[in-house]
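Q: One predicted model, sequence on top.
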Amino acid sequence: MASTVTIDFNTGIDEWRSDVADYGDKDRPTEVASGWRDLPAPLSGKGYYLAAHNNSDDVLTYVTRQLHGFVKNAQYNVSFELRYATDAGTGCAGVGGSRGDSVYMVAAANYFNINTVQQPDLRYRVNLDRGNQGTSGTQGKVLGTQGVAGLGCAGGTWASTTRKSSEPIVVRADKDGNFWIMLGADSGFEGTNAVYLQGATVNITPY
């Protein structure tokens, strides 16, 4: 049976956990911050704030939680529509790329707990094949770039927008009928990026 999970960060962030990934010991991101915060004017309500300064030419900021209530060991197609607030315009310049065009909004789904883990090459990455920046993987998909056309390159003017999956992720529920999802922003911009996740619609259908 198909189902839809509606996530609204205006009402809280209970059961969610935030983290960062895609870095090494010598280029860990700085200015890392996350939490439930008021949206900046002219927007109203609250969102899940994520921020980090990219020191490695590649940093992922993300939130994750477990979803419950599915058929044990069954496979599902999972697709996402993510709503977020940004002050990044498009077509702007930036070191390593611009905030609007080189920060990618991403989503993922996986059988087991999504965590940042040190890999054999000593880099810290999430423990699933999510792809990287503008390239999707088997368990993670790029929803689009962060920027909103019409916003200025200097930032400071905030707008709410959405990005959605172009193809589903196939995920298997565990023995208890659960699986994990991830929402985030993968930055190639070599500076500080901040985004407010406002919510998401997760569409789940039997595989």
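A: Everything's here; your move. Numbers count the residues shown, from 1 in each chain.

Q: Please count neighbours and contacts with C-alpha atoms only from this point.
A: Fine.

Q: Quick check: which element contains the residue nearest the centre of the chain?
A: For the chain, the residue nearest the mean C-alpha position is G184 (1.1 Å; CA atoms, centre = their mean). Taking DSSP states H and E as the criterion, G184 maps to strand 179-187.

Q: how about that strand: buried residues?
A: Across strand 179-187, burial judged by 16 or more other CA atoms under 10 Å covers F179, W180, I181, M182, L183, G184, A185, D186, S187.

Q: circling back to that earlier point, ok, now how distant is the residue lying closest to the residue nearest to the centre of the chain once chain neighbours are set aside from G188?
A: Nearest residue to G184, sequence neighbours excluded (CA to CA, 6 or more residues apart in numbering): Y62, at 4.0 Å. To G188, Y62 is 15 Å away according to CA to CA, to the nearest Å.

Q: neighbour-wise, which of the two wins?
A: It is G188, of Y62 and G188, that has more neighbours when counted by other CA atoms under 10 Å, with 27 against 24.

Q: which residues sit against the longest strand seen in the chain?
A: Looking across the chain with DSSP state E, the single longest strand is strand 192-206. The contact list for strand 192-206 (CA atoms under 8 Å, 6 or more residues apart in numbering) reads 1-10, 31, 39, 46-54, 74-86, 99, 187.

Q: Got another one to weigh against that:
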Amino acid sequence: MSHGLRRIGWSALAASAAMALVAGCGGSDGGGDGSRSIALDFTAEDAPDARGWEAGFADYAAEQDAIMEFESGHEPLPGALAGEGHGLLVGATNRSDDVFMYWTGPVQNLAPETSYSVRFTVEFATDSPAGCAGIGGPPGEAVRVKSGITTVRPEAELVGGDWRMNIDKGNQSTGGTDAILIGNVANDESGCSAGERVWALKTLQSDGAFVLNTDADGTAWLTVGTDSGFEGRTELYYTRIEAVLEPR
């Protein structure tokens, strides 16, 4: 776990049991037409939906591990949102000029060998301002949010001295086959100076349909993350994620 991977769970047994539990949490249900709606809520202190989820980081050199200042966990919301619940915290200081930081968790009991169209809704807390200058790019608009769902468990792999994702999430402002661009982290309530930062919730929805082709056992991994061109620190708290899957 030298590259920042962190799993939420209280023990190895609880973590393995979570693989089966997550699919039934957060109002996941099926429609008569074979559709599935998966609604995950991470705001409770002991949120069952958070069990089995993993945070990770990619797109940086292995030699930069000590200076990226990675942070992750299921933590209370900060600032003006204090007292309003918890979220899946992920943070990094973008020394690589390209860091990807993400959370991913398992979804089970999908129809096997089925093609789904998937729409995503992601809610998160951010204090990154809109319309401000930043090194490498603005702190809000240059930190792009991506979401996807894959049969492959997403993780960072060491490739030629760099940590790279084993899925195609695209790069920066471009999405990939395994994750699509759904927006950015800019928060209209924050000002450009550090003293003017305000934590607020933001919700993004995917515009186009994402395609998932399930395998024989009907298990997939739901992922949300950010691809950053801003050469500074970004912290986010994911509070709710919804995926609506409809057979094609």
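A: Structure received. Predicted model only: the values in this text are computed from it and were never measured.

Q: Superposed, how do the two chains score by TM?
A: The pair, once superposed, lands on a TM-score of 0.94 when counted by TM-score structural alignment, normalised by the length of the first structure; 206 aligned residues with a CA RMSD of 1.4 Å.

Q: which residue in the second structure lines up with the residue nearest to the centre of the first structure?
A: Residue correspondence to the second structure (TM-score structural alignment): G184 of the first structure is matched to G225.

Q: hmm, back to that, quick one: contacts for the residue nearest to the centre of the first structure?
A: Contacts of G184 of the first structure by CA under 8 Å, 6+ apart are L60, T61, Y62, V63, M105, V106, A107.

Q: again, only using 7 Å
A: Neighbouring residues of G184 of the first structure by CA atoms under 7 Å, 6 or more residues apart in numbering: T61, Y62, V63, M105, V106, A107.

Q: how much space between the second one and M182 of the first structure?
A: Pointing back at Y62 of the first structure there. Taken as CA to CA, the span from Y62 of the first structure to M182 of the first structure is 7 Å.

Q: Then the fifth one?
A: With the distance defined as CA to CA, V106 of the first structure ends up 8 Å from M182 of the first structure.

Q: Same check on the third one?
A: The gap separating V63 of the first structure from M182 of the first structure is 6 Å, by CA to CA.

Q: Can you give me the neighbour number for the nearest residue to T43 of the second structure once chain neighbours are set aside?
A: If the residues on either side of it in the chain are set aside, T43 of the second structure comes closest to H86, at 4.3 Å by CA to CA, 6+ apart. For H86 of the second structure, the neighbour count with other CA under 10 Å is 25.

Q: so what corresponds to H86 of the second structure in the first structure?
A: That one, H86 of the second structure, aligns with K46 by TM-score structural alignment.

Q: how close does its match sit to A74 of the first structure?
A: 35 Å.

Q: same check, this time on A93 of the first structure
A: 46 Å.

Q: returning to what we had before: need the counterpart of the residue nearest to G184 of the first structure in the second structure.
A: So, by TM-score structural alignment, Y62 of the first structure is matched to Y102.

Q: any idea which element its match lies in?
A: Using DSSP H and E, Y102 of the second structure falls in strand 100-107.

Q: What mean distance separates the next helix or strand after that strand from the matching residues in the first structure?
A: Downstream of strand 100-107 of the second structure, the next assigned helix or strand under DSSP H and E is strand 115-126. Here strand 115-126 of the second structure, set against the first structure after superposition, deviates by a mean of 0.9 Å using mean CA distance after the TM-score superposition for the first structure.
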